[in-house]
Structures are given as structure tokens and as C-alpha cells.
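In: 3D model of this:
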Amino acid sequence: MTVVVWVVAAMLAVAAALALVRIVRGPGPLDRMVGLDVLLSCLIGGLGLEAAANEHGSTLPVLAVLALLGFVGSVAVARFAAGEHDSDGGVDGRPR
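Out: A predicted model of the protein is given here:
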């Protein structure tokens, strides 16, 4: 199992490095947000790999909080980028 752990850890490290490149060189804020999401996913995967390799479940609450944080952050940025709110204050484009 040690070889599998090292291979997966190497793949996660490469993915995290490529995500850092996307964060630094991303042409727009949405590209940077995608890079942050991938980086957070790599972090979650790394913590899960560590928990599986050491056969303990004490990091499960941390993994759940990180996943929730990533989801809420992505939804917030997507709503901001979509520009759903108009000048009347209505969400769906109809006046109140």
C-alpha cells in the first residue's frame, strides 16, 4: 500500500502545483477561483490520503469543513460573477 500512497501523493502534488500556476497566471478572476477550488480539492485529497494511510478518522470533521467552505465560496463567486441582482433589487429581473 505504501507505493499507492506515494503515487497518489505525487499526483496530488502535481495537481496542486498546476493549480498554483493557474492562480498566479490566470487571466481573470474566475480562472483564479477555479485554481483555488482545485487547490482546495488537492488539500482535501491529501488530508484524506493521510487519514487513510494512518488508519484514523480524526480528520473527518476537518475534511467536512473544508468541503463546505469550498462549496460556499464557489457558489458566492459564481453568484457575484453572474450579476443576478439588477437595479430594482429583484433577483429574477422582475420589478417589485
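In: going forward, measure contacts between C-alpha atoms and count neighbours the same way
Out: Noted.
In: ok, and for stretch 52-71, which residues are buried?
Out: Leu63, Leu66, Ala67, Gly70 (16 or more other C-alpha atoms under 10 Å).
In: and this one, so I can compare the two:
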Amino acid sequence: MLKFAIVLAFGCIGTALLLNFWRLLRGPGPTDRILALDTMYVNTTALLVLLGLHLDRDIYFEAALLIALMGFVGTVALCKYLLRGDIIE
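Out: I've put the predicted structure just below:
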């Protein structure tokens, strides 16, 4: 039963990742594209956690943590660039 739930979650999150990628490419504005990129980081983190559960490996959880951290820093930098035009003051 758990294997079926993990496979179903892979499908749902994979579909969400593809839809976010479509929004990243076709977004009407830069804020929509940044939001799609941030959501893609979250979906990638979720996929890595699911893969770690499926394969019973701990290394995927560490990779998910690093991607989440890099995604947060990247989103903050892009938002600051959009608001002020400069990242470092």
C-alpha cells in the first residue's frame, strides 16, 4: 500500500513540476516566473524526499535539504533584484 502511495505521489508531484515549468516559460511577468521557479524548488525537494523513501537511502534527504536551501537563497536574491535593481547594497 505504501509503494502505491509513493508512486501516486511521484505522479502528482511530477505533473505539478511540469506545470510549473510551463508557467516558468510562459509566465506573463517576472514575478510569475520567480514564483514558478520557487515552486519548482519545493517540488524538486518533495521528489527527492519521495525518492529517498522509495529507495530507503539517506543521501537523498541531504540533497533535498541542500536544494531547499539554495532555492530559498535564490528566490530571495531574485526578488531583491526585482525590487531594487541590485542584490548587494
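In: Report the TM-score for the pair.
Out: Once superposed, chain against chain, the TM-score is 0.85 (TM-score structural alignment, normalised by the length of structure 2); 86 aligned residues with a C-alpha RMSD of 1.7 Å.
In: Looking at the buried residues of stretch 52-71 of structure 1, which one is closest to Leu39 of structure 1?
Out: Gly70 (10.0 Å; C-alpha to C-alpha).
In: Output the buried residues of stretch 52-71 of structure 1 as JSON lines; include the columns distance to Ala15 of structure 1.
Out: As requested, those are exported to JSON lines (distance: C-alpha to C-alpha, whole Å):
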{"residue": "Leu63", "distance to Ala15 of structure 1": "18"}
{"residue": "Leu66", "distance to Ala15 of structure 1": "18"}
{"residue": "Ala67", "distance to Ala15 of structure 1": "17"}
{"residue": "Gly70", "distance to Ala15 of structure 1": "17"}
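In: Filter the residues you listed down to the ones in helices?
Out: Among the buried residues of stretch 52-71 of structure 1, the members found in helices (DSSP state H) are Leu63, Leu66, Ala67, Gly70.
In: What residue, apart from its backbone neighbours, is nearest the second one spatially?
Out: Distances taken as C-alpha to C-alpha, 6 or more residues apart in numbering place Ile44 nearest to Leu66 of structure 1, at 7.0 Å, with adjacent residues excluded.
In: And for the first one?
Out: Distances taken as C-alpha to C-alpha, 6+ apart place Ile44 nearest to Leu63 of structure 1, at 6.0 Å, with adjacent residues excluded.
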